[in-house]
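In: Give me coordinates for this.
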Amino acid sequence: MQIPVFIINGFLESGKTTFIKETLASEDFNDGSRSLVIACEDGEEEYNEKEMTALNVTVEMVEDAEELTKDFFVEASNRCKAERVFVEFNGMWKLDEFIDSLPNFMEVVQIITLVNAETYDMYLSNMRQVMMDQYKLTEMVIFNRCTKDSDRAAYRRSVKAVNTRAQVYFESSDGSSNEVNEILPFDISKDEIEIADEDFGLWYMDAMDNPDKYDNKIIKTKAVVYKPKQYAKKGMFAPGRFAMTCCVEDVRFIGFRCVCDDVTGKQLEGYRDRDFIMLTARAKSEFCKEYKGQGIVLYAMDIESASKPEDDLVYFN
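Out: So this is what the prediction gives:
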């Protein structure tokens, strides 16, 4: 039987202990099942032994990442006959290495990253790479302790720049949740939308999050040609741009599936990978395996040569 593992990631004082305690006491989890909590750091909030015993929870403290071996997980789970595992992960450790160290009978079912909005800007300025690494594998990011001055839109973009599929939520200091409405630099009410060079990153994130918003819209944008081998015989290519998600050393290609007809297919033949084009295409919201779900598929209407932008990288702010 597979034991489900829930990983709660984040820096010290991001609210991980409180989050786990509240989750274990909730109706969904307070069902008598035996839970193992692996706490990888010791913060201000603590696990009360009496409360944990009442919830059928065993807590194991870990001070060093090297302690997290397969043998440790086997022994810890056997001691309490764990039916599920919660991990209060140390945000400074390597999450991918931790996941690789789990035994075969344990399966990660959810990764949630908690962020203290009060200290986020400081961490982003001083430890940007570590912060971005936390987002890469997470399914959900919760910014807590938000105030009226918290730049929710910028926080959301910083997550989506690394992981477009991550869900992002915001909680105020009183625990109430609230959403953010992104102000876009282009008019989505028009039937034809022209994307400026500097706005490609914002459009990409919004289109991946809200594909239905762009369904049947005509999109005109400057893009880099990329012809994956698997597209070669299908009359398709992947127009996109190279984006800087964290620093100059962390650049990746972002793009969309684009389908050509006979005319645009002929036009595409004149271009090689990394050539810049001006693409006019109709967007359709479709299920696509490349996106692992619903996303924008472009249907090329015209492909023209285009000059390289002054800055050929795109950004997410």
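
In: all contacts plus neighbour counts: C-alpha atoms, from now on.
Out: Noted.

In: so where do the helices sit in the stretch 151-300 of the chain?
Out: With DSSP state H, counting those that start in this stretch, the ranges of helices along the stretch 151-300 of the chain come out as 152-160, 200-209, 262-268.

In: show me what contacts the closest residue to Phe89 other than its chain neighbours?
Out: Nearest residue to Phe89, sequence neighbours excluded (CA to CA, 6 or more residues apart in numbering): Asn9, at 4.9 Å. The neighbours of Asn9, taking CA atoms under 8 Å, 6 or more residues apart in numbering as the test, are Lys16, Glu88, Phe89, Asn90, Gly91, Ile111, Ile112, Thr113, Leu114, Gln134.

In: one more, for comparison:
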Amino acid sequence: MGKVYFVNGFLDAGKTSFIQDLFEESYFKIDGVTLLIVCEEGEVEYDDYLLEKMGVVVRYIEDEEDFTPEHIEELEKAVKPARVVVEFNGMWMRKDLSFPWYWNDIMEIAVINGKTFELYAANMKSLLSEQVRNAYMAVVNNCTGLEDKLSYFRRNLKAVNTGLNIVFKDDERDDIVIRFEDDLPYDLNADVVDVDNDSFSVFYLDSLDNLDRYVGKTIRFTAQVMKSRGKTRQSFLAGRYAMTCCEDDLSLFGIICDYDDLDSLENGSWVSVTGLVEKEYMDKYKVDFPVCKVSGLKAADKPEREVINVV
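Out: The predicted structure is shown next:
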């Protein structure tokens, strides 16, 4: 079985247009049949001529309970596709899905309407989070006139999936090229970069995404001491919990802190950490991580909002 492209998003996000654009790309052409499984029909309809030209066979699944491995296998047996593209229904829960056992190469793509992002983030947080949690890429459409909000969109999406690749597009579906370096709630040029309680999530996510601009900077922030068992180095995790979906779905945002007097720290206590940020390669994850070399540490009050609230 070839690659499976799983495209998720709410109605009117632009899923159909995105998929049709994919079919027209030269790099997306293949020999053989593509099975397109459509789970909802929006205002934009597929171009029958284009689909026939590209060797695409469309099948519809209208009810959530019919999206099962068994039913999908029946569709595949009848069509015998070289690959599968799924236009999923954004109102169905992604986390409840089961796929055919042989779908071992799935690329998930979330398509989002920039003009309704804040509405869905406020009122359908769990569904939006599930759309991006396992996605490789998010395409945020209709962002003309929203340039000043894109960094906010980006931070909130990254809070759910730190490895997410995000593409912003204008109302004509052309890419918006934008840099986010200067849009930070603290001064990176200060002798000591003060990260207040409301900015910790920004610091954590941006340090993962743009680590090099933090290396060599002295940072000060408040977090909770989280010691690990069987430690192999004198370090602790300075962490905050973030609510990315609901109260039962918390993610840990934590910075590794090297500290010589580790035994003096009480696990679970809140501290103000001052230290120099360095870069360290984590072989287990094949990626560079920020490490804080602690130069100052003192007890701190628990923040008024202990849990960071993101998308």
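
In: how about a markdown table for the contacts of Asn9 of the first structure, with distance to Lys292 of the first structure, secondary structure and neighbour count added?
Out: Shown next, in a markdown table, are those (distance: CA to CA, whole Å; DSSP: H, G, I helix; E, B strand; the rest coil; neighbours: other CA atoms under 10 Å):
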| residue | distance to Lys292 of the first structure | secondary structure | neighbour count |
| --- | --- | --- | --- |
| Lys16 | 29 | helix | 26 |
| Glu88 | 28 | strand | 23 |
| Phe89 | 27 | coil | 24 |
| Asn90 | 29 | coil | 22 |
| Gly91 | 27 | coil | 21 |
| Ile111 | 18 | strand | 19 |
| Ile112 | 19 | strand | 20 |
| Thr113 | 21 | strand | 24 |
| Leu114 | 24 | strand | 23 |
| Gln134 | 21 | helix | 25 |
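
In: Just give me the closest of the residues you listed to Glu194 of the first structure.
Out: Closest approach between those and Glu194 of the first structure, by CA to CA: Gln134, at 33.6 Å.

In: contacting residues around that closest one?
Out: So Gln134 of the first structure contacts Asn9, Gly10, Gly91, Leu95, Thr113 (CA under 8 Å, 6+ apart).

In: So which of those is the closest to Glu67 of the first structure?
Out: Leu95 (14.1 Å).

In: still on that earlier bit, across to the second structure, which of the contacts of Gln134 of the first structure hold up?
Out: Checked against the second structure using both residues aligned by TM-score structural alignment, their matches' CA atoms under 8 Å, the contacts of Gln134 of the first structure keep these contacts: Asn9, Gly10, Gly91, Leu95, Thr113.

In: Need the counterpart of the last one in the second structure.
Out: Right, the one you point to is Thr113 of the first structure. In the second structure, the residue equivalent to Thr113 of the first structure is Ala110, according to TM-score structural alignment.

In: how close does that match get to Gln131 of the second structure?
Out: Ala110 of the second structure sits 6 Å away from Gln131 of the second structure, going by CA to CA, to the nearest Å.

In: With Gly14 of the second structure instead?
Out: Distance, Gly14 of the second structure to Gln131 of the second structure, using CA to CA: 14 Å.

In: Likewise for Gly296 of the second structure?
Out: 41 Å.

In: Between Ala110 and Gln131 of the second structure, which contacts overlap?
Out: Asn8, Gly9.

In: Strands of the second structure, residue ranges please.
Out: All strands of the second structure, identified by DSSP state E, fall at 4-8, 34-38, 56-60, 83-87, 106-113, 137-141, 165-168, 193-194, 218-226, 235-243, 250-258, 270-282, 287-299, 308-309.

In: In TSV, list the ones you listed along with distance to His71 of the second structure.
Out: Below are these laid out as TSV (distance: least, CA to CA, whole Å):
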stretch	distance to His71 of the second structure
strand 4-8	16
strand 34-38	11
strand 56-60	11
strand 83-87	14
strand 106-113	18
strand 137-141	27
strand 165-168	31
strand 193-194	55
strand 218-226	46
strand 235-243	35
strand 250-258	34
strand 270-282	42
strand 287-299	39
strand 308-309	38
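
In: Next up, the contacts around the spatially most central residue of the second structure.
Out: What sits nearest the mean C-alpha location of the second structure, by CA atoms, centre = their mean, is Asn161, with 2.7 Å. Residues in contact with Asn161 of the second structure (CA under 8 Å, 6+ apart) are Val132, Arg133, Asn134, Ala135.
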